[in-house]
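[1] sequence first, predicted model second:
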Amino acid sequence: MSDESRIPRSTENDHTNEMAKVRRDFLTHKTGAELKYTGEYTINPEELPGNIENFIGVVQMPVGIAGPVQVNGEYAKGLFYVPLATTEGTLVASYSRGMRVINECGGVKTTVVEQFMQRAPAFIFNDAREARDFGLWVEENFDQIAAAAESTTSIGKLKHIQQWSVSKTRYLRFNYTTGDAAGQNMVGKATLAACEWIKATYPHECQYLLSGNMDTDKKHSHLNMLHSRGKRVIAEIVLKKEVLARVMKVDTQVLAKATVLANTGALMAGAAYNGPHSANGIASIFIATGQDEANVVESHAGLLSHELLPNGDFYLAVTLPSLICATYGGGTGLPTQRECLELMDCYGKGKANKFAEIVAATVLAGDISLACAVIAGHWVSSHDKMGRNRR
C-alpha cells in the first residue's frame, strides 16, 4: 500500500479535533464524500483514547424515551424512564405501550440470579490420558490458579473452572465475577496470568491457546443458555385479563394460544429467542448507554415463558441468561452515554445489577406490546402510520 493511501495519524497525539479534520479532509479527497455532519460534535476527542482509533467524528443516533415503567426489583425499584437509541419508527411508542400495561398490572418483578464472565483456554497434550490427568491437577490446584488470575485485578474473582476433554485437548472455561464492568478484557488478562502460572508450575510439559472458543465471545451459543455468561436476569409479571382487554384489545386466552404457536415456530426455526423481539430493546438501550454493541448477539438469547392462570390472568416471564452489560468502564463514561445511564440512576460502580433489571423489564414490555399488536392487527398499520421515512 502506498503512503498516499494510508490513513493519516499523529504519533504524538492522535485524538484531537485537528487530526479528526485531517482525516475527514483526506477521506473527502479520496472518496468524494462530504462529512459535514460527521464532523459536527460536542465531545472532546481527548476523552476517546481506549474507545476509538482513527477518530473522524460521530454518528448521531436519535434517542427517544420510553416509559415510565414500574420495576419491582431487588436493585431497580420504582418508575424508570428508559432511553432507546433507534432509527425504527414505532419502536419507542411500542415499548411505552407495553410499559403502560406493566404499570397498570402493578409492575414487573425482576431478579438477577447469577453472573459470570468467561475466558476459555485450550491446553494441548500428547494424548487423551495426559489431558485427563491435567484436568485432575487443575481441580486440585484451583486456589493457586485463582490467586494467579486475581493478581491482575482488584475486581475480578475466579469462581469455578469448567472442563471438557476432546481428543488430546483439555478445554477449560474460567468463570469470573467482574463487578460493574462487562469484563471481557479483565478476564482475558486474568486468565493469561493463570495460564502462565499453570504452564510454569504443572510438572509436565503443556501448551495452551488463550481462547479455545468455548467462551463464545460475542457469539450466541447454547452453552450460554445453560451456563450464564454476563447476568442471568428474569423479568416476570401477571398480566390482568381486564387490563389486557382494555389497553391492548386482546383476550388472554387468545394470547396463550398465539404464544404456543410462536414457541413452536421458534423451535422449528432454531431461534435463539422464542419471544417476539428481545434484540430490539436490548440493542437500543445498549447504543444509548455505551455498551459494546456486539454483545447484543449473546444478550438477546433467552426464553419467554407463559401460563394462563385459572382466573384468566396471564403469567409471563422473560429469562435472559447471558445479558452482558456494564455501568462502569468501556463506553459508559462517554458524555451522552453517561447521561443516558444517569437518566436511570445507573451510572458508575454498584449499578450494574440495577441496570440489568431495567433492561429485562424493557424486553418484557416490548414483547407484550408486539405480541398483542400482531394478534389485534395493529402491527402493519402502526408501521405504516409511524415507521415509514422514505427520504
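    Nice, I can see it. Numbers count the residues shown, from 1 in each chain.
[2] contacts and neighbour counts: CA atoms only from here.
    Noted.
[3] what about stretch 332-347, how long is it end to end?
    End-to-end distance for stretch 332-347, by Cα to Cα, to the nearest Å: 8 Å.
[4] could I get the buried residue list for that stretch?
    332-334, 336-341, 344-347 (16 or more other Cα atoms under 10 Å).
[5] kindly report the same for stretch 306-325.
    By 16+ other Cα under 10 Å, the buried positions in stretch 306-325 come out as 306, 308, 313-325.
[6] gap between that stretch and the chain center?
    Taking the mean of its C-alpha atoms, stretch 306-325 sits 19 Å from the chain's own mean (Cα atoms, centre = their mean, to the nearest Å).
[7] now, among the buried residues of stretch 306-325, which is nearest to residue 355?
    residue 325 (7.8 Å; Cα to Cα).
[8] what's near enough to touch the closest one?
    Residues in contact with residue 325 (Cα atoms under 8 Å, 6 or more residues apart in numbering) are 181, 182, 230, 231, 286, 291, 352, 355, 356.
[9] so which strand or helix has residue 280?
    Counting by DSSP states H and E, the element that carries residue 280 is helix 278-289.
[10] run the chain-centre distance for the helix or strand following that helix.
    Counting by DSSP H and E, the element after helix 278-289 in chain order, helix or strand, is helix 296-299. With Cα atoms, centre = their mean as the basis, helix 296-299 stands 5 Å off its chain's centre.
[11] over to stretch 367-380?
    Worked out by Cα atoms, centre = their mean, stretch 367-380 lies 25 Å from the chain centre.
[12] included below, for side-by-side comparison, is a second structure:
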Amino acid sequence: MAWSHRNHKEAIHERQAVLRQLPGWRDEDERIFQWSVDPSQLASFQEALTGQMVMPVSVVGPAKINLGRYAWQDGCLVETDRYQDDAVYIPLAHTEGGLSMSMQRGFHVLNRAGGVKTYLLNDMMTRDSAFVFNSGDESKAFYDWVLQEREGLAAWLNDPNHPDKQLKPSQTVADVSRHAVLLNIDAQLVGSVCHLLYRFFTGEACGPNMITRNAYALNREIVRRIEDKGWHLVNIFLEANMGGDKKPSHEHYNGGHGKTVMASAKLTHQQLRRFLNTTVDEIKRLEWTGLHGSNASGMQSFAFTPASAVAALFLTTGQDLGMVGTSSMAHATIQALPDGAAFSLQLGGIEVGTVGGGTSLPHAQSYLRLLGCQGPGSAQRLAQIIAAAALALEISASASMASHGSENFFRAHLERGGNRPT
C-alpha cells in the first residue's frame, strides 16, 4: 500500500491494519488503537495519526512561588507587578523513578524557607535568515544597508494595516501574523553570508510558526528593496542555525531566544541539615568538582538535572518536545551565606506557549488550567513555574549527590528506579 500521511478514517484504519500484520504484533497491542480522545480531535496536530501513547502523570505541590508580570515598553522588558502564589500544583509526565519524590522534597524544604522567587529576564523568539552573496564585499554592503534600514523594515512588518495580515477568502491563516511583534533586527557576517536575527515578541504563543511566516514576508520585502543594488544574491535560507531553535547554543545560553528566567531561594544551615541531610560545604564541594568535570568534558549547561523537570512539564502542557534542548540550557549557582546558602537557577531560553500547537489538546488544556496558565501573561507564568520546579529538583538532587559517597542518591535510585510494585 501507499503509506498515506492523511488522517481521514480510512487512512487511519489502513495504517493500523498494516501494523497488525507485523511479526511482533500481539493481541494486547490493540490498546494503542483504543482512543482516550476521539481521533477527529487529534487529526490536526500531526500527520499519519495511527495510535496513542499513555503516560503517567504525577502532581507535585503545593509550591510557594513569588512571580513577576512583565511587558515590553519602549524596547525594554519591564516588570510591572509581582504576586505570590502559595498553591501551585505541578503536573509531571514521566517514567523517571525518583523524579517526583525528589522535586516534592525540594519544594517541602523551600516552602518552609518562604518559597521560590522567579524573574523573567528576557522574552523573545528569534529567526535567523541567511542571505548568501557571491563575495564578502557584497555581504558587507548588505550588512551596512540592513543596519541603516532595520527600523523602517520593522515598522513595515509591524504595521497593523499590513495587507498580508488580512485573511484572504481561500486562507485559514494569514500570510503575516498580527500577534508577532518584531522587536529588533541584528546582523552578523560570516564571510559571504549575512545572517539576520529577527527578534520577535509572540505573546502567549511560543510562536515558531508565526515568526516563520513573518520572517518569510520580511525576506521577500528585503529582496524587493535591494533589487537595484547590483548585488548577486545567491540564496536565502529562512533559518540558518543562529536562531537557537530546538538546540543548545553558546549564542543563546544567557538569553535572547525563548524566555530567560531566573529562580532563586535561600535555605538556612538548619533546613539543609534537617530536611536535605547535607551542608553548605558539602554542596559547595560538589559544585566545585562538577564545574571542573563540566569544563573538562565541554559541557555547556552547568546544572544537575534541569532537563527532567523541563521535559516532564512540556509533556503535560502540550509543548513542542524538540524545544527541550534549548529550554534546558541552565546555569545553577550556590552562594554561601552566614546563616545558610542562596541558590539560583537560570534557564536561558524556555520555549513555551499557552496557546497554539499542542497546548490546544484537551488534556493539555486541563493541566494549563490547573497551573493557572491561561489568558494574558500565562506563557510568562508557565516559564517561571518551570524554572521554580527545576530549582526545587536541582536542590534536592544535588543534596542527594553531595552526601558521603553519594549514598543518598544511590539509595533513591535503587528504591525508585526501574519497575516497582504498586
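    Cool, the structure landed. Every value quoted in this text rests on a predicted model; they were computed, and no experiment measured them.
[13] that older thread, where in structure 2 does the helix holding residue 280 of structure 1 fall?
    With TM-score structural alignment applied, helix 278-289 of structure 1 matches the range 306-317 in structure 2.
[14] circling back to that earlier point, restricted to helices, list the buried residues of stretch 332-347 of structure 1.
    336, 337, 338, 339, 340, 341 (DSSP state H).
[15] what residue in structure 2 is paired with the fourth one?
    Structural alignment places residue 339 of structure 1 opposite residue 366 in structure 2 (criterion: TM-score structural alignment).
[16] how close does that match get to residue 46 of structure 2?
    Applying Cα to Cα to residue 366 of structure 2 and residue 46 of structure 2 gives a distance of 20 Å.
[17] do residue 243 of structure 2 as well
    For residue 243 of structure 2 relative to residue 46 of structure 2 (Cα to Cα), the value is 24 Å.
[18] more neighbours: which of these two?
    Higher neighbour count among residue 243 of structure 2 and residue 46: residue 243, with 23 against 12, using other Cα atoms under 10 Å.
[19] assign the aligned partner of the more buried one in structure 1 to helix, strand or coil.
    Aligned counterpart of residue 243 of structure 2 in structure 1: residue 215 (TM-score structural alignment). Using DSSP: H, G, I helix; E, B strand; the rest coil, the structure places residue 215 of structure 1 in coil.
[20] give the contact list for residue 215 of structure 1.
    So residue 215 of structure 1 contacts 118, 119, 120, 173 (Cα under 8 Å, 6+ apart).
[21] surely the last one is in a helix?
    I take that to be residue 173 of structure 1. No: Residue 173 of structure 1 sits outside any helix when classified using three-state DSSP, being strand.
[22] structure 2: which residue goes with that one?
    Under the alignment (TM-score structural alignment), residue 173 of structure 1 maps onto residue 197 of structure 2.
[23] ok, that match - how many residues close by?
    By the measure other Cα under 10 Å, the count of residues near residue 197 of structure 2 is 22.
[24] could you do the one 3 residues further on as well?
    The local packing count at residue 200 of structure 2 equals 26, with neighbours defined by other Cα under 10 Å.
[25] just residue 296 of structure 1 next, same as before
    26.
[26] ok, and the closest non-adjacent residue to it?
    residue 283 (6.1 Å; Cα to Cα, 6 or more residues apart in numbering).
[27] state the distance from that neighbour to residue 383 of structure 1.
    Distance, residue 283 of structure 1 to residue 383 of structure 1, by Cα to Cα: 19 Å.
[28] does the aligned partner of residue 255 of structure 1 in structure 2 belong to a helix, a strand or coil?
    The alignment partner of residue 255 of structure 1 in structure 2, by TM-score structural alignment, is residue 283. At residue 283 of structure 2 the chain is in helix, as set by three-state DSSP.
[29] then residue 7 of structure 2?
    Under three-state DSSP, residue 7 of structure 2 comes out as coil.
[30] ok, residues contacting stretch 260-273 of structure 2?
    By Cα under 8 Å, 6+ apart, the list of residues contacting stretch 260-273 of structure 2 reads 109-110, 113, 115-123, 254, 278-280, 339-350, 383-384, 387-388, 391.
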